[in-house]
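Trainee: got a structure for you, letters missing:
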């Protein structure tokens, strides 16, 4: 076999193997070095650059058995006998995502132990499992966004073999897999890529460190090849692209468009859907517009604006970036248009922000949520909605999230109102790096006006342990956790049963709100259909009398019991802090 590495910077490159003399590699075109040598699965190796006696891991290492500072190991991708030959994939349209972090999803924190909890997601009604980054990072536990070896699966999670077993297990249960990948920066410890080549722009930084050098064709190839590895070699169904606004690319063919083109070609070859979902702070619909219309052609993007509107409506919190979303009309705007800031002034940014979404864009191209890893973990105490809201308001949150016109996502444990926090945790072996990380977090919290005294030490192992789910909570059949879990199951079943709730047309969703009484109403369904679905959320404390212009049936309700059939006079009384989903027949004049 031939071992190769892109290393245009060093003048000499040697291949180091176990118990053998270093082998000089031959320099080829474009800064690629080659060596013809036999390496078997499990063999450890590294690269020696110039006069440095230390061997560095392979930038494209598939396995790091002893951590990111040590030797790489050969991994045979073909050793796993895949059992998903009949898997035809899942379209994102109409789907529901569950986001989870491998290290805190189960007490063991491994991919194999997560397999044991997949049936829970199937019974819940989930379609996609989205894993936070699993690439190799320094330390034992981390959110995953400090990865430095993008091609390797973190060994403590079980490594690449466990990852293959996990994806196979998901597919056998009808679950698609989305992998969160980070192409905008590298972690602060164990990043040896700049020793090999110009991977980074030293003079340009983003929020997390030096920017990737997207002017260099081999760096772009490094990113594209990694994306294709997950989709092709590990049979993953989609990628969530972290913080794409931090990708500085002025080329004629943006890296996101390049990724989308490769993904579409691979999808055609594999015969199954492949989804690329961007996290973006830009509120720019260019990401999801078709390439023939000048867009990048990504499948979907997150909409933080809809999260912010729901969060403020539910909690009343208006500090920092939540300030612009204080009126309940913000929820009306995001429900009917996707973005709140679509060219409007953002007080948090101090400037106009965003662009409107073309109403012809399908609504499912926006991924929305009431909680996710960022919106929970980036709070000072890593607190979920559950401690602040209580059962009744959490139930309203579930209705708002799962009946929206967008692709809804749940954060692990949200379905039962998990009481465990999800805090920011790190395990940097370098004390100075741990201190710098904690100080950086304090600065972020100060800008949001949050109480710094409640911030846990990210480096304290107990912060990580506290963030693990407590799977005993939903097992109490008479408790609030079980009731919330049952509500989520019924909501997801209703979403599958009623086509109005997955109707992708912006024009088929309308919304109304009254800020004084804290009442919200959303209507879903085509104007020529025999019925429409009305979603009611009473966020106030006083009962709400709601009238309908045709026969109506309550499909689902929260809070105190509501009659299954609306009274003969066409009125429904919705108690405070409750929600209902109602099917309303259109009168002859309506269609």
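Mentor: That came in fine, so what should we check first? Note that the coordinates shown come from a computational prediction; the quantities given were computed from them, not determined experimentally.
Trainee: all contacts plus neighbour counts: C-alpha atoms, from now on.
Mentor: OK.
Trainee: Now tell me what touches stretch 509-520 from outside.
Mentor: By Cα atoms under 8 Å, 6 or more residues apart in numbering, the surrounding residues in contact with stretch 509-520 are 327-329, 332-333, 335-336, 405, 521-525, 536-540, 542.
Trainee: separation between the closest residue to residue 172 other than its chain neighbours and residue 162?
Mentor: Counting by Cα to Cα, 6 or more residues apart in numbering, the nearest residue to residue 172 once its immediate chain neighbours are dropped is residue 84, at 6.6 Å. When distances are taken as Cα to Cα, to the nearest Å, residue 84 and residue 162 turn out to be 15 Å apart.
Trainee: here comes the other one, which I'd like you to weigh against the first:
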């Protein structure tokens, strides 16, 4: 077996230690900084690299870390797994995503336990499960955004074989799998990359310290490292797509950006395999060039999260106005209407939160709606609140039904956060399991200090290191059988079925969406083809002038409601939603 490692930091020698035996490595004559050795090895064999007689370090391209980020690497034979199911052919245009954290989706917190529950999601009508990051990190429980070894799977979740079983099970049920990957930072704990080469650079600084080296000397190899990792998920694990964390934090000044290189490599792999692979970016830039094809001068990412829609919807539902919600809270229904029709609320307009102009307009005539994801809740928007409270903690079932209606009938690709479909009562809090006591204490203090500045008492902030914080965040499936959760679940199931059967709800034409609203009356209505969707967020019945032709009929409604008469007025009960058709 060929072992190879990029280690330009090594001055004189690199040694492969395999199953306790040492094997000197040779410099690669054709690739600067690379070292190679050939040695017999089989699946599961442990190994590592020593640079200039230093300590044994895990392989930067390790496929498995059975003893955690600081332990030996292990050989993985990807060809040994026998796949049972072919990947389904699914289009992003008709997708319905479900964001899932393996460690809290079930009490067991493993990939196998999550796979056993995939039938529930298939029955709900979900087309793609989006897994939060799976790369190894210290301890057992965490969000996964401080992972290392971007080729490996967190061992407490089940390791590489369990991920293959999960993907295989999802494909067998006709669902795709998307994996959240983090390219903007690694670690800090268990991150041994700086010992090998210039994986990071002080040329740029990020919230996590030195930036990943995408444009300084040595960046060619770093880019290849990250792209190789991305392709490995798609090829070796048959993952269908990748969600790219915080691409706005990728410091990159090169003329041809890392994201362009990545999207081109993914498109080439898709063509080679005869499958559809896609990339979904998380971006704070409100810049449509992120998802514009490379042939049109864009980065070629296939879709992106749209936080502007979330923020507008959140303020309309809750009335909150702190932080970045301030820009949306002045006229939340107007903001919501704009994000339903023009995608970004900030499209070159002034942001009071940023104290500058922000964003760029979307060309609705040339930009299909499936390039954007719409959602009411995500791991970020719940877990980064002080107590990890979901919308269900403060909103009525009716308002939760309105939120679901706007997400699942709107023009963007809808995404739910796990448990949202039944209005889960469990919080989803920020939790860690750092094994470094100093790092654990720093995270604990930082979390408390951050929210104390916003008026929270320190004793009310959950301790990220306390196992109870993770335990509180585990879904309670017994809620699904009880009111009002069972009614919300049925509503989500019905809306998803409508989206999958009514072509107007997946029409990619953004310019065809028409919206009317009343800020004071707290109602909003919009048209999708022959369908009209209306929500009343107020506490009183709303009279909504639909301009009916007298032939409207109710498709479905959260509360009993009559179709409008020839006067065109719809009387919509408080905190409820309705879908009508005039076709």
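Mentor: Sure thing, it's come through. No experiment lies behind these values; they were computed from the predicted model shown.
Trainee: if we can go back for a sec, so for residue 84 and residue 162 of the first structure, which sits in the more crowded spot?
Mentor: Legend: neighbour count by other Cα atoms under 10 Å for residue 84 of the first structure and residue 162, higher for residue 162 (19 against 15).
Trainee: That one touches residue 112, doesn't it?
Mentor: Yes: because the distance of 6.3 Å satisfies Cα atoms under 8 Å, residue 162 of the first structure is recorded as touching residue 112.
Trainee: who touches the closest residue to residue 194 of the second structure other than its chain neighbours in this structure?
Mentor: The shortest distance from residue 194 of the second structure to any residue that is not its chain neighbour, by Cα to Cα, 6+ apart, is 7.0 Å, and that residue is residue 200. Residue 200 of the second structure makes contacts with 194, 210-213, as judged by Cα under 8 Å, 6+ apart.
Trainee: Check residue 484 of the first structure too.
Mentor: Counting by Cα under 8 Å, 6+ apart, the residues that residue 484 of the first structure touches are 391, 394-395, 415-417.
Trainee: likewise residue 185 of the second structure?
Mentor: When contacts are counted by Cα under 8 Å, 6+ apart, residue 185 of the second structure is found next to 146, 208, 211-212.
Trainee: hang on, the earlier thing: type out the ChimeraX command that picks the buried ones from the contacts of stretch 509-520 of the first structure.
Mentor: Buried members of these can be picked out in ChimeraX with the line below, counting by 16 or more other Cα atoms under 10 Å:
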select :327,328,329,332,333,335,336,405,521,522,523,524,525,536,537,538,539,540
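Trainee: Return the subset of the contacts of stretch 509-520 of the first structure lying in strands.
Mentor: Of the contacts of stretch 509-520 of the first structure, the ones assigned to strands by DSSP state E are 521-524, 536-538.
Trainee: okay, these in a markdown table with distance to residue 450 of the first structure next?
Mentor: Written out in a markdown table, the entries for those read as follows (distance: Cα to Cα, whole Å):
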| residue | distance to residue 450 of the first structure |
| --- | --- |
| 521 | 32 |
| 522 | 32 |
| 523 | 36 |
| 524 | 37 |
| 536 | 32 |
| 537 | 28 |
| 538 | 28 |
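Trainee: where along the second structure do the helices fall?
Mentor: For the second structure, applying DSSP state H gives helices covering 102-105, 111-115, 118-124, 159-172, 219-236, 258-273, 307-318, 326-329, 332-342, 379-383, 397-409, 437-452, 467-472, 485-501.
Trainee: ok now the longest one, how far from the chain's centre?
Mentor: Translated: helix 219-236 of the second structure. Helix 219-236 of the second structure has its C-alpha centroid displaced from the chain centroid by 19 Å (Cα atoms, centre = their mean, to the nearest Å).
Trainee: which residues touch that helix?
Mentor: Identification of contacts with helix 219-236 of the second structure by Cα under 8 Å, 6+ apart yields 78, 150-151, 181, 183, 198-199, 213-214, 239-242, 258, 262, 265-266, 269, 277.
Trainee: Next, count neighbours for residue 460 of the second structure.
Mentor: Every residue meeting other Cα under 10 Å relative to residue 460 of the second structure is counted, giving 12.
Trainee: Quick one: map it onto the first structure.
Mentor: When the first structure is aligned by TM-score structural alignment, the residue opposite residue 460 of the second structure is residue 454.
Trainee: Name the nearest residue to its match, sequence neighbours excluded.
Mentor: If the residues on either side of it in the chain are set aside, residue 454 of the first structure comes closest to residue 381, at 5.7 Å by Cα to Cα, 6+ apart.
Trainee: give the contact list for that neighbour.
Mentor: With contact set as Cα under 8 Å, 6+ apart, residue 381 of the first structure has these partners: 421, 423, 454-456.
Trainee: burial count for the alignment partner in the second structure of residue 581 of the first structure?
Mentor: In the second structure, the residue paired with residue 581 of the first structure according to TM-score structural alignment is residue 579. Residue 579 of the second structure is flanked by 21 other residues according to other Cα under 10 Å.
Trainee: Distance of residue 579 of the second structure relative to residue 69 of the second structure?
Mentor: Here the criterion is Cα to Cα. By it, residue 579 of the second structure lies 51 Å from residue 69 of the second structure.
Trainee: Ok, residue 414 of the second structure next?
Mentor: Using Cα to Cα, which is the criterion applied here, residue 414 of the second structure is 35 Å from residue 69 of the second structure.
Trainee: and the gap between residue 78 of the second structure and residue 64 of the second structure?
Mentor: Taking Cα to Cα as the measure, residue 78 of the second structure falls 11 Å from residue 64 of the second structure.
Trainee: Comparing these two, which shows the higher neighbour count?
Mentor: With other Cα under 10 Å as the criterion, residue 78 of the second structure and residue 64 differ in neighbour count, and residue 64 comes out ahead with 28 against 15.
Trainee: Hmm, the more buried one is touching residue 76, no?
Mentor: Yes: with the criterion set as Cα under 8 Å, residue 64 of the second structure and residue 76 qualify as a contacting pair; they are 6.8 Å apart.
Trainee: Give me the common contacts of these two.
Mentor: Taking Cα under 8 Å, 6+ apart as the contact criterion, no residue touches both residue 64 of the second structure and residue 76.
Trainee: before we move on, the earlier item: for the match of residue 581 of the first structure, give me its contacts.
Mentor: Shown in contact with residue 579 of the second structure (Cα under 8 Å, 6+ apart): 531-534, 554-557.
Trainee: Nothing else from me, thank you.
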